[in-house]
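Enquirer: Next comes the sequence, and after it the predicted model I'd like to discuss.
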Amino acid sequence: MISACSIGVFVALVNNGVVQFGSNGSGNSAFAITKMIGSSSSAAASTASGSGKVLTKQQVSEKVIPSVVLVQNYQNTSSGLDFSGTSTQQNGSAYDDTSYFGGYGQDGGTQQNGRQSGGTSSGSTSEESGSLSPAGEGSGVITSSDGYIMTNAHVVESASALKVVLNNGKSYEAKLIGSDTVTDLALIKINATGLTAAEFGDSSNLKIGDEVVAIGNPGGSELVSSATFGNVSALNRTITDENGYSRECIQTDAAINPGNSGGALVNMYGQVVGINSSKLTQVGGTSAEGLGFAIPINDAQPIISSLKQYGYVKDRAVLGISGRMIDSVTARIYGLSSTGFVIQKITSTELTKAGVTVGDMITKIDDTTVASSGTITSIVSKKKAGDTVKLTLLSLQTGKTTTVSVKLTAQTGKSA
């Protein structure tokens, strides 16, 4: 599994219910979700924009491409490592000129073939100053006309500066509003008005076989504003990353490549229904194609809304443990009768109050067998701080099995 924008997977859990939301865009929602009448394949429906007709592929592309931007990640490093998109090399075609740009909100002019031309620039290259260098490129979706842009957390990861290039070629320095690595979502802001914000559709209306369009920047600045076409291959596909985070994604065979991360997965009404985030390149040890994954927009909305309001995801529930997963092979090696998650560190007093100790193995959570650490995080992610979970524990010291109820605590603080 690799990210559509970087080496390694950064897909993650969805924290449902962090902020209440609906289809009318009221309250603190970062953007409105338009609920269609009937199924997603109906010929006509009522939408907030008044346009409810199924569009052609050409019309979808024309409508949404102006709402998808190029996001460039600059870092205080000279290594040119790929953190968030196509890897950018100092002497490569992606960046023939690494001159930096002006302050937040300044129009940096137009960009062509990876070059910065016109507008405001500091006039110093990373080689000359020894400071900033391009680290990678990805995509983003404009959520409001006043400059808010949604993207993946791994697109902006470790960025010292961010640059956004609009479809019309204008470029701006972007400010990071909030980034959440748990859900792989981030919100950035440019100082601009009159932007073409995307229209967002109800991802719960999707059905397997629905036509979709993936819009983004495969190859980064090399192939900006590309549209690829395909279908919804599966829904609620559970994807677990290398850190143990799991989430349910939209699976599509629309081509998703490095640089597409943070871009739009669009239905045939021209509504964004997902944020492209990752792809599988191997299945069972053999190479694979057409296995792309997107974060459902219904799951993304409360996260982005919380990032916009607080700068981090507020009231996220955490269990308060760390440890390691014991699979069947490891269990046999150590002579254990069960598999599960062995607790090596406890950071929540609620666990201690419930009698949980270091060395206990969690074999079930809410009566669900713990097949991976993702099992635990997936269940916890659907709850709020103050909710309880039931843990089935096996003591590795006594061999006894107990069941306890533990109150979840809140994880606060801004994401790094």
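Expert: Nice, thanks for sending it over.
Enquirer: From here on, just use CA atoms for contacts and neighbour counts.
Expert: OK.
Enquirer: can you give me the helices for the chain?
Expert: 57-64, 126-129, 153-156, 297-310, 328-333, 349-353, 373-381 (DSSP state H).
Enquirer: Just put those in TSV and tack on mean neighbour count and distance to residue 246.
Expert: Output for the helices of the chain, formatted as TSV (neighbours: other Cα atoms under 10 Å; distance: least, Cα to Cα, whole Å):
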stretch	mean neighbour count	distance to residue 246
helix 57-64	17	29
helix 126-129	13	37
helix 153-156	31	15
helix 297-310	23	13
helix 328-333	12	20
helix 349-353	15	23
helix 373-381	22	5
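Enquirer: closest to residue 141 out of these?
Expert: helix 57-64 (9.2 Å; Cα to Cα).
Enquirer: Now do that closest one: distance to the chain's middle.
Expert: When distances are taken as Cα atoms, centre = their mean, to the nearest Å, helix 57-64 is centred 24 Å away from the chain's centroid.
Enquirer: swap in stretch 229-244?
Expert: Per Cα atoms, centre = their mean, the centroid offset for stretch 229-244 relative to its chain is 12 Å.
Enquirer: you'd agree residue 278 is up against residue 1?
Expert: Yes. Using Cα atoms under 8 Å, residue 278 is in contact with residue 1, at 7.4 Å.
Enquirer: Which of the two has more residues huddled nearby?
Expert: More crowded of residue 278 and residue 1, by other Cα atoms under 10 Å: residue 278, with 31 against 20.
Enquirer: Quick check: the gap between that one and residue 259.
Expert: Residue 278 is 10 Å from residue 259, where distance means Cα to Cα, to the nearest Å.
Enquirer: Give me the common contacts of these two.
Expert: Jointly contacting residue 278 and residue 259 under the rule Cα atoms under 8 Å, 6 or more residues apart in numbering are 4-5.
Enquirer: how close does residue 202 sit to residue 298?
Expert: 7 Å.
Enquirer: Repeat that for residue 162.
Expert: 26 Å.
Enquirer: again with residue 238
Expert: Taking Cα to Cα, one finds residue 238 at 16 Å from residue 298.
Enquirer: With residue 251 instead?
Expert: 15 Å.
Enquirer: which residue ranges form the strands in the stretch 51-200 of the chain?
Expert: 68-75, 107-112, 115-117, 133-142, 148-151, 161-165, 170-180, 185-189, 200-201 (DSSP state E, counting those that start in this stretch).
Enquirer: A further structure is provided below for comparison with the first:
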Amino acid sequence: MKFFRTLISIVLVAVFASAAGSYATLKYLEYNNQLNQQPKEHIKIVNDGTTKSQNVYQAVAEKASPSVVGILSESVSQDNLFSVKHKVQGSGTGFVVDKRGYILTNSHVVSDGNAKSVRVILHDNKLVRGNVVWYDSTIDLAVVKVNTSGLVPAELGNSDDVRVGDIAIAIGNPLGTELLSSVTQGIISGLNRDVSTENSNMSDLMQTDASINPGNSGGPLLNQEGQVIGINTAKANADNLGFSIPINTAKIVAQRVIEDNNYKKPVLGVAGIDVKTYVTYTGNQLDVDNGVVIRRVENGAVADKAGIEVGDIIIKIGETDIKNMGSISKKMYTYTKGSKDKITIIRDGKKKELNIEFK
């Protein structure tokens, strides 16, 4: 079995944008009228250098920029050799998803919940304190809450409708606070990409050639209508090769976190390693290409009660194919107390279905 590992560098950014001029506003209204008057399938983007083509990007920036924020974090790092603690400053991007002050960003932007302080730079350059109310490092998403008014939520699109070749526009700050409100454009280069980072393996990402540089993490990836279709999360050590988390992955999470302040994700209760990594490190060939090899099952957990054992390979939960622990984590957000489903495993080379229930 061949195994390919993409070396991905994860980086942070701070973004806030200023309002565009009246000319861009008029052109945005003109473009918006076109959207309202024509069915979506009849809208054509002519990228031939004409004024009409350029106004698409202006319109998207005008619409989306007020929702984009900068995130500054401070965490404490300890030198393992001398046990010396020192402060680490970080910066990233986020965007407003609810006018009550909820902001979506990457988990690594807030040091996977370990940031000692978080500050948010709003669109009007106002600096306010933020509070991390939720994060999940396995899917690299986090929600930050600020207490302020006048926020403009971003319009969220449908990432299931995204196709290769669609226009993709990123808003972010590629160099900390040096180049604020940078807008880059390109296309969707690929879908359902799996990449490995230093901290985790991520699956089902969107690939884009829109410039995503050190500093864009957590920023929105937008379609031609100014709707968020992804959250920029990783950049490969290669030109024009960036990756974004599909917005549909984040929608369910954000909604449940916002509506339930005490929300807790259902837990399967397993620890494991994806098949590809397992084969690479052990040299042992398996009968499947994707899945999670179970290394530990928590006593009394959902998985334990379902009969899952160490050594089993989880390949599907419900109708969702499982590629890594991130896949399991994402699937858990679709369940609530009382949910029931089936889990498909490979045990001793044979496929088997087990029943799971979240009580």
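Expert: Arrived safely. As the structure is a prediction and not an experimental result, all values here were calculated from the model.
Enquirer: TM-score for the pair, please.
Expert: The TM-score (TM-score structural alignment, normalised by the length of the second structure) is 0.71; 308 aligned residues with a Cα RMSD of 3.9 Å.
Enquirer: quick one: contacts for the residue most central in space within the second structure?
Expert: Centroid check for the second structure by Cα atoms, centre = their mean gives residue 245 as the closest residue, at 3.5 Å. By Cα under 8 Å, 6+ apart, the residues touching residue 245 of the second structure are 204-206, 230-233.
Enquirer: So which of the residues you listed wins on neighbours?
Expert: Result: residue 232 is most packed of these (other Cα under 10 Å), 33 neighbours.
Enquirer: residue in the first structure matching that one?
Expert: Using TM-score structural alignment, the partner of residue 232 of the second structure in the first structure is residue 276.
Enquirer: Now do that match against residue 392 of the first structure, distance only.
Expert: 36 Å.
Enquirer: Need the counterpart of residue 305 of the first structure in the second structure.
Expert: By TM-score structural alignment, residue 305 of the first structure lines up with residue 255.
Enquirer: ok, now residue 215 of the first structure?
Expert: So, by TM-score structural alignment, residue 215 of the first structure is matched to residue 171.
Enquirer: quick one, what contacts the nearest residue to its match once chain neighbours are set aside?
Expert: Closest residue to residue 171 of the second structure apart from its sequence neighbours, by Cα to Cα, 6 or more residues apart in numbering: residue 183 at 4.7 Å. Residue 183 of the second structure makes contact with 61, 169-172 under the criterion Cα under 8 Å, 6+ apart.
Enquirer: Mind checking which of the residues you listed land in strands?
Expert: 169-172 (DSSP state E).
Enquirer: hang on, the match of residue 232 of the second structure packs against residue 291?
Expert: No. Using Cα under 8 Å, residue 276 of the first structure makes no contact with residue 291, being 11.5 Å away.
Enquirer: Trace residue 188 of the first structure over to the second structure, please.
Expert: Checking TM-score structural alignment: residue 188 of the first structure goes with residue 144.
Enquirer: I'd like the distance between its match and residue 218 of the second structure.
Expert: In terms of Cα to Cα, residue 144 of the second structure sits 12 Å off from residue 218 of the second structure.
Enquirer: can you check residue 53 of the second structure too?
Expert: Distance from residue 53 of the second structure to residue 218 of the second structure, by Cα to Cα: 27 Å.
Enquirer: which residue in the first structure lines up with residue 105 of the second structure?
Expert: By TM-score structural alignment, residue 105 of the second structure lines up with residue 151.
Enquirer: Which residues are in contact with that match?
Expert: Going by Cα under 8 Å, 6+ apart, the list of residues near residue 151 of the first structure reads 139-141, 185-188, 261-263, 275.
Enquirer: if I pick the nearest residue to it once chain neighbours are set aside, what's in contact with it?
Expert: Spatial nearest neighbour of residue 151 of the first structure, excluding adjacent residues (Cα to Cα, 6+ apart): residue 262 at 4.1 Å. Residue 262 of the first structure makes contact with 138-141, 150-152, 155, 216, 275-277, according to Cα under 8 Å, 6+ apart.
Enquirer: Need the residues you listed in CSV (columns: distance to residue 180 of the first structure).
Expert: Supplementary listing: these in CSV, determined by distance: Cα to Cα, whole Å:
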residue, distance to residue 180 of the first structure
138, 16
139, 16
140, 15
141, 16
150, 12
151, 11
152, 9
155, 11
216, 21
275, 14
276, 16
277, 14
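Enquirer: how close does residue 64 of the first structure get to residue 200 of the first structure?
Expert: 10 Å.
Enquirer: Could you do residue 210 of the first structure as well?
Expert: In terms of Cα to Cα, residue 210 of the first structure sits 16 Å off from residue 200 of the first structure.
Enquirer: quick one, which of those two is more surrounded?
Expert: Remark: of residue 210 of the first structure and residue 200, residue 200 carries more neighbours, 26 against 17, as counted by other Cα under 10 Å.
Enquirer: Next, work out how far apart the counterpart of the more buried one in the second structure and residue 223 of the second structure are.
Expert: Per TM-score structural alignment, the equivalent position to residue 200 of the first structure in the second structure is residue 156. Distance check for residue 156 of the second structure against residue 223 of the second structure: by Cα to Cα, it reads 10 Å.
Enquirer: which residues do the two both contact?
Expert: residue 229.
Enquirer: What count of nearby residues applies to residue 165 of the first structure?
Expert: Neighbour tally, residue 165 of the first structure, other Cα under 10 Å: 25.
Enquirer: of the contacts of residue 245 of the second structure, closest to residue 334 of the second structure?
Expert: The closest of those, once distances to residue 334 of the second structure are taken by Cα to Cα, is residue 204, at 16.5 Å.
Enquirer: pretty sure that closest one contacts residue 196?
Expert: No. Using Cα under 8 Å, residue 204 of the second structure is not in contact with residue 196; the gap is 11.8 Å.
Enquirer: How far away from the center of its chain is stretch 235-244 of the second structure?
Expert: 15 Å.
Enquirer: just to revisit the earlier point, pull up the overlap in contacts between residue 64 and residue 200 of the first structure.
Expert: With Cα under 8 Å, 6+ apart, residue 64 of the first structure and residue 200 have common neighbours residue 271.
Enquirer: any idea how far the residue in the second structure that the residue nearest to residue 151 of the first structure lines up against lies from residue 166 of the second structure?
Expert: Under the alignment (TM-score structural alignment), residue 262 of the first structure pairs with residue 218 in the second structure. Per Cα to Cα, residue 218 of the second structure is found 21 Å from residue 166 of the second structure.
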